[in-house]
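1. All I have is the shape, not the residue letters:
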């Protein structure tokens, strides 16, 4: 992998001006102490790129795993590349006083390579490593504490606010900017990539704990019954969730989780 990165892809990326005009690739030192955590849809490589003007860049390189066909990984990479190349610059282009609060929502995007289906493992995205700025994954993998949840919700709210700003300022360009985003959740037969029963199992994991804690209070609670119905009818619930409803529709991440 390192040979591929240094000898071809990274050399081309640096020499094309991604790290400054006139700079060329000198070296890439992989950081084996910081490998990707909980990754199963991509290979995550940490390292430092040195360029000819003497500067160093700490980066994260996401490489297509290329082995999980049912997960539509190539489409996911395509969507992410479109986000960094096209959509985020558009969302951040409005000269609004509040945009200064959004500068840390996204890592710096340096470059990307999108290969054809016969060379998916050469598809990659090169991003700023946010670790030096203090960003870390939560140590708790299953249940986040309130502070982490609140931080996540604030970040999502800021991201969604960018959609509202863009729609208000330039609805036509907003619509065009998201045309290249494709759904990754459904196959050609209209089925979700996971069995429907998995939605029920995952969803009821937390709900069952609530019922065990105080069955008399929650067993016949109207909202609990509504939630059970939604979980038992997983595919229909998902489709309803994905329908755009104006004026509240926004561009969503769709899979906001720890990894």
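-> That came through, no problem. Fair warning: this is a prediction, and the values are worked out from it, not measured in the lab. Numbers count the residues shown, from 1 in each chain.
2. drop to CA atoms for contacts and neighbour counts, all remaining ones
-> OK.
3. Please enumerate the helices of the protein.
-> Applying DSSP state H to the chain gives helices spanning 2-4, 10-13, 73-82, 88-91, 146-177, 196-213, 215-218, 222-232, 234-242.
4. relative orientation of the fifth one and helix 73-82 in degrees?
-> So that's helix 146-177. Computed with axes from the mean of the first three to the mean of the last three CA atoms, to 10 degrees, the direction of helix 146-177 lies at 80 degrees from that of helix 73-82.
5. what about versus this one:
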């Protein structure tokens, strides 16, 4: 298939397949499809990918008209800073492999909505997931630090997510890194002397080192010691990310920040659940 663009995200038969799979999950077998459309999500495309909402309207004899939404994404535009990064490291295809090959095996039995359900994925071209916003999940302001309640919810979800790797290895008598080696490689900081990942990391270290000079509470000797320690810790960083030969290894998200965590709130406005999204750097 040709590379998908904003004008060619999904074929008609693929849209019908996605809708049918969702209705089957909801045990809604007797239905009539009224309409469906694919709508670009304004203001969010162009960095990690191009994003769309697939909207469908269906009816059935036993219920009123029902609207269902899906979240779809394709790789970033050629003008995006991450276009070449995706080509070099295959980050989009890795996420497709995770949703289609790894998660169905490793995350079996995971509590509903810890991650979105995948309804369609194809090669390194497109992923279609459940739209979590109609289920009550929302993205919070990334500039506001998490309070203790948000941290508790995230840690509980991560504990469940990480525990599934341990359960998989114990249950199936397989090593997760051996079984899924094709998508368990380090994406952002590979062990290469050249490449965008190395350049990004080096620039980040230099930036942090330069900001140490802004710490007015430290004297010159303390600043120098801080810089030396930081540079020392950053050495051989890629090797530190390799699977441990001594301890158990688990599948990690790899890019866990505010925009990749959706929260759901209870009646009192406190978070009671969260959902992890965007696994291109897992």
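-> Yes, it's here. From a predicted model like this one, the values you see are computed outputs, not experimental measurements.
6. still on that earlier bit, which of the helices of the first structure sits closest to residue 45 of the first structure?
-> Taking CA to CA as the measure, the helices of the first structure were each checked against residue 45 of the first structure, and helix 2-4 came out nearest at 9.4 Å.
7. Residue 114 of the first structure is nearest to which of the helices of the first structure?
-> Distances from residue 114 of the first structure to each of the helices of the first structure were compared using CA to CA; the minimum, 7.2 Å, belongs to helix 73-82.
8. What helices and strands are in contact with the closest one?
-> In this structure, helix 73-82 of the first structure packs against strand 56-64, with contacts taken as 3 or more CA pairs under 8 Å, 6 or more residues apart in numbering; DSSP states H and E.
9. Can you check which part of the second structure the strand it packs on sits on?
-> When the second structure is aligned by TM-score structural alignment, the counterpart of strand 56-64 of the first structure is residues 67-75.
10. Can you check which of the helices of the first structure gets nearest to residue 40 of the first structure?
-> It is, among the helices of the first structure and with distance given as CA to CA, helix 73-82, at 10.4 Å.
11. Can you give the distance from that closest one to the centre of its chain?
-> Relative to its parent chain, helix 73-82 of the first structure has a centroid offset of 10 Å by CA atoms, centre = their mean, to the nearest Å.
12. between it and strand 56-64, how big is the angle?
-> Compare the direction of helix 73-82 of the first structure with that of strand 56-64 by the same axes, to 10 degrees and you get 150 degrees.
13. Average offset of helix 73-82 of the first structure relative to the second structure?
-> When the second structure is superposed, helix 73-82 of the first structure averages 3.1 Å from its matched positions, counting by mean CA distance after the TM-score superposition for the first structure.
14. Which residue, other than its chain neighbours, is closest to residue 51 of the second structure?
-> residue 73 (4.5 Å; CA to CA, 6 or more residues apart in numbering).
15. and the helices of the first structure as CSV, adding mean neighbour count and distance to residue 112 of the first structure?
-> Output for those, formatted as CSV (neighbours: other CA atoms under 10 Å; distance: least, CA to CA, whole Å):
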stretch, mean neighbour count, distance to residue 112 of the first structure
helix 2-4, 10, 15
helix 10-13, 20, 8
helix 73-82, 19, 7
helix 88-91, 16, 14
helix 146-177, 14, 18
helix 196-213, 14, 33
helix 215-218, 12, 50
helix 222-232, 15, 38
helix 234-242, 13, 28
